[in-house]
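1. predicted model, plus sequence, below.
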Amino acid sequence: MENNKFVEFREKIQDNIGKVIVGKEEKIDKIIVAFICSGHVLLEDIPGLGKTKLSKALAKTLNCTFKRVQFTPDLLPSDLTGIYYYNQKLAEFELKKGPLMSNIVLADEINRATPRTQSALLECMEERQVTIEGNTLKLDNPFFVIATQNPIEQFGTFPLPEAQMDRFFMRLSMGYPEYEEERAILNKYMNDDPLEKLESVISMDEIRYVQQHYSNITVSEEIKTYILDIISETRKSYDIELGASPRASLNLMRGAQALAAINGRDYVIPEDIKSIAVSIIAHRLTTRSSIGSSRSDSQEKVLEDILNKIETPLEKL
């Protein structure tokens, strides 16, 4: 396996998106990890912090087809998947593809749609297929969903159930820019929008390579034990009502492999686990102080306490 291909993949994406997004390299790294692992990302943040801009920049960088869907209470499942309609000229039914027939889909304000429409995403995100009037169609590859929701405004929303949250590989928050970063944003966007001039820098062959070979990264038995200790503690902790599932442990291992690869290593170290554990596990937990709500701060705090409690394996030189 050629580790330099993973490093180049990361550097190309970081440099290109950096023309549009300022100062979010760590978040972009995590999105790259989720994309390599064929996972999906939930961006939970207030409006105006660049979630849509980041999604469009990623699609352009990867040379992928992109669709944005504004989720509203009247959005129907067929508005996502598509429908068969009768073409009178041809005297036959034709498929009108929905936005899910794209490589990258931005589900904007996903918690504003009804549970029926939210659940239409489940099959697509997990099985990579849609069923339209009894016909099952495979989705394009790659297929990557970026969903957003505002954690503050809850009026008129439908909180995502645990099954839906578990489908997301990661939950991230963009956060406010630093003072000088925001100055750089003002200067960058003063005369025009750099997104309009952004060009693709990644080929489909490069995408296939990283998605097919990241699993070759070595995970030692000590690292596996470390992962299991973290997951096991979420099921024992008094502060947690519902702990992490085996899917969480698998995703944590795969995410650590992808992170090690884009950092030029062919093996996982404990720091890989620590740096992505909160993003991958926290949203899957139901804490006693957040039952019936979506208080991500409580979930993250409990998991950070667990990470500080669990002994980190020592690297053997």
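-> Structure's in. What do you need? Numbers count the residues shown, from 1 in each chain.

2. from here on, contacts and neighbour counts on C-alpha atoms
-> Will do.

3. what about residue 42, which helix or strand?
-> Following DSSP states H and E, one finds residue 42 within strand 41-44.

4. just the buried residues of the following helix or strand past that strand, please?
-> Under the assignment DSSP H and E, the closest C-terminal helix or strand after strand 41-44 is helix 51-62. The neighbour-count check on helix 51-62 (16 or more other CA atoms under 10 Å) flags 51-52, 54-62 as buried.

5. redo those residues as TSV? Include distance to residue 210.
-> Compiled in TSV, the buried residues of helix 51-62 are given as follows (distance: CA to CA, whole Å):
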residue	distance to residue 210
51	24
52	25
54	21
55	20
56	21
57	20
58	16
59	17
60	18
61	15
62	13
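
6. closest to residue 204 out of those residues?
-> Using CA to CA, residue 62 comes nearest to residue 204 of these, at 7.8 Å.

7. can you tell me the SS state at residue 69?
-> Of the three states, residue 69 takes strand under DSSP: H, G, I helix; E, B strand; the rest coil.

8. for it, give its distance to residue 213.
-> 32 Å (CA to CA, to the nearest Å).

9. same thing with residue 276?
-> For residue 276, the distance to residue 213 equals 20 Å [CA to CA].

10. try residue 253
-> Counting by CA to CA, the gap from residue 253 to residue 213 is 14 Å.

11. neighbour count for the two, which is higher?
-> When neighbours are counted by other CA atoms under 10 Å, residue 253 and residue 213 differ, and residue 253 comes out ahead with 23 against 17.

12. buried stuff in the host helix or strand of the more buried one?
-> Counting by DSSP H and E, the element that carries residue 253 is helix 246-262. Within helix 246-262, the residues that count as buried by 16+ other CA under 10 Å are 248-249, 251-262.

13. what's the following helix or strand after it?
-> In N-to-C order, the element after helix 246-262 by DSSP H and E is helix 270-281.

14. burial measure for residue 303, as a count.
-> Counted with other CA under 10 Å, residue 303 comes out at 24.

15. here's the one I want to compare it with:
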Amino acid sequence: MDSPDQTATEFLLLGFSGKSEQEEVVFGMFLGMCMVTISGNLLIILAISCDPHLHTPMYYFLANLSSVDICFSSVTVPKALVNHVLGSKSASHPECMAQMYFLFIFGNMDGFLLSVMTYDRYVAICHPLHYTMMMRLRLCVLLVAIPWVITNLHVLLHILLMVRLTFCSHNAVHHFFCDPYLVLKLSCSDTFINDVAAFTEGPLIFLTPFICIVASYAYIYTKVLKMPSAHGIRKALSTHRSHLTVVYLFYGAILGVYMQPSSSYSLQDTVASIIFTVVTPMVNPFIYSMRNRDIKGALRKKPVIKD
């Protein structure tokens, strides 16, 4: 038996339960969701890339969101599937750090892209006559590139703080991936600096896009309510239901998990983690395509073969 002061070189991802029947069900569910996530988001990307009518700022941001969703889901699910196939629950220290690094990056990018897409809708409704001039290609590229820089710097800070810690022999993580907060609790080093960064700089990066989304929609609804016709109001609101659904799923799940004391982490938090790491990337293509005539039209188009 390991001594308490022995340094751990790997973590045990306990998943959901130790019962083989339940693990088989979870494996099948995760495999199916992973395939749907990749295929659905790839279809969105291909539809936007191949249809010139969709080469607009809104669909440029949507294509970026689909790309990030594929990566976001691929950070956690494949590792869980491989561990199940191999009959192993272990993840080495470098593997765990790398998983947390990319989990942070793609998770934060999801939030920033949702914020950017909301800003795009704000400009389209509140400043329709200046939309083309305001949402130029250079600005669209910057609105995607700047969040990538911010998230990488943000994640690098937290991972460097995490790497300096020592983890003792108690290395069991009650999750199917290396959750940063659960891993931090396993350290036998002083985590004061990590905690300060997590509760100061962390929420700042996370909540900034959320506040921008709320502010943008406040302006949008103020503008919509001033419209003279009920038809115009319904048409304007209908274009935002899909985006609001995604925002609600993503931020609702994250706020339910990470905006509370880590000591109260429970099964409900694990379910919420599944929602924002697995379910949301899977349903995004359906939410956006089912209520979007342009996407549905692009997906139905047949390639034209020239002689």
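-> Yep, that arrived. Being a predicted model, the structure only gives us computed values, none of them experimental.

16. overlay the chains and give the TM-score.
-> Overlay of the two chains. TM-score (TM-score structural alignment, normalised by the length of structure 2): 0.23; 122 aligned residues with a CA RMSD of 6.6 Å.

17. other SSEs contacting the strand holding residue 42 of structure 1?
-> Applying 3 or more CA pairs under 8 Å, 6 or more residues apart in numbering; DSSP states H and E, one finds that strand 41-44 of structure 1 makes contact with strand 144-149, strand 170-172.

18. the first one vs helix 51-62, what angle?
-> For the pair strand 144-149 of structure 1 and helix 51-62, the angle between their directions (axes from the mean of the first three to the mean of the last three CA atoms, to 10 degrees) equals 170 degrees.

19. dump the residue contacts of residue 111 of structure 2.
-> 206, 209-210 (CA atoms under 8 Å, 6 or more residues apart in numbering).

20. dump those residues into CSV; add distance to residue 22 of structure 2, neighbour count and secondary structure as well.
-> Shown next, in CSV, are those (distance: CA to CA, whole Å; neighbours: other CA atoms under 10 Å; DSSP: H, G, I helix; E, B strand; the rest coil):
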residue, distance to residue 22 of structure 2, neighbour count, secondary structure
206, 34, 19, helix
209, 37, 22, helix
210, 36, 17, helix
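
21. where do the strands sit along the stretch 1-150 of structure 1?
-> Under the criterion DSSP state E, counting those that start in this stretch, strands of the stretch 1-150 of structure 1 are mapped to 41-44, 66-70, 82-87, 92-97, 104-108, 129-132, 135-138, 144-149.

22. can I get those in a markdown table with distance to residue 241 of structure 1?
-> Shown next, in a markdown table, are the strands of the stretch 1-150 of structure 1 (distance: least, CA to CA, whole Å):
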| stretch | distance to residue 241 of structure 1 |
| --- | --- |
| strand 41-44 | 22 |
| strand 66-70 | 33 |
| strand 82-87 | 38 |
| strand 92-97 | 41 |
| strand 104-108 | 29 |
| strand 129-132 | 33 |
| strand 135-138 | 37 |
| strand 144-149 | 24 |
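
23. present these as a markdown table; the columns should include mean neighbour count.
-> Below are those laid out as a markdown table (neighbours: other CA atoms under 10 Å):
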| stretch | mean neighbour count |
| --- | --- |
| strand 41-44 | 22 |
| strand 66-70 | 17 |
| strand 82-87 | 14 |
| strand 92-97 | 12 |
| strand 104-108 | 24 |
| strand 129-132 | 18 |
| strand 135-138 | 11 |
| strand 144-149 | 24 |
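
24. and of those strands, who's closest to residue 228 of structure 1?
-> Among the strands of the stretch 1-150 of structure 1, strand 41-44 comes nearest to residue 228 of structure 1, with 23.0 Å by CA to CA.

25. okay, helices next: where are they in structure 2?
-> Counting by DSSP state H, the segments of structure 2 that form helices are 20-50, 57-86, 93-126, 131-134, 137-163, 180-185, 192-199, 201-224, 230-238, 241-258, 267-274, 280-290, 293-300.

26. what's the closest of those to residue 11 of structure 2?
-> Among these, if distance is taken as CA to CA, the winner is helix 93-126, at 6.8 Å.

27. in that closest one, which residues are buried?
-> 93, 96-97, 99-126.

28. before we move on, what about stretch 208-227 of structure 2?
-> 209-210, 212-213, 216-217, 220-221, 223-224.

29. re earlier: adding distance to residue 132 of structure 1, write the helices and strands packed on strand 41-44 of structure 1 out as a markdown table.
-> Putting these into a markdown table (distance: least, CA to CA, whole Å) gives the following:
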| stretch | distance to residue 132 of structure 1 |
| --- | --- |
| strand 144-149 | 19 |
| strand 170-172 | 28 |
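
30. among the ones you listed, which comes closest to residue 30 of structure 1?
-> Nearest to residue 30 of structure 1, of these and by CA to CA, is strand 170-172 at 8.2 Å.

31. and the closest one, what other elements does it pack with?
-> strand 41-44, helix 270-281.

32. apply 10 Å and report the result again.
-> Counting contacts by 3 or more CA pairs under 10 Å, 6 or more residues apart in numbering; DSSP states H and E, strand 170-172 of structure 1 packs against helix 25-36, strand 41-44, strand 144-149, helix 246-262, helix 270-281.

33. tell me the contacts of the nearest residue to residue 93 of structure 1 once chain neighbours are set aside?
-> Nearest residue to residue 93 of structure 1, sequence neighbours excluded (CA to CA, 6 or more residues apart in numbering): residue 86, at 4.3 Å. The contact partners of residue 86 of structure 1, by CA atoms under 10 Å, 6 or more residues apart in numbering, come to 92-95.
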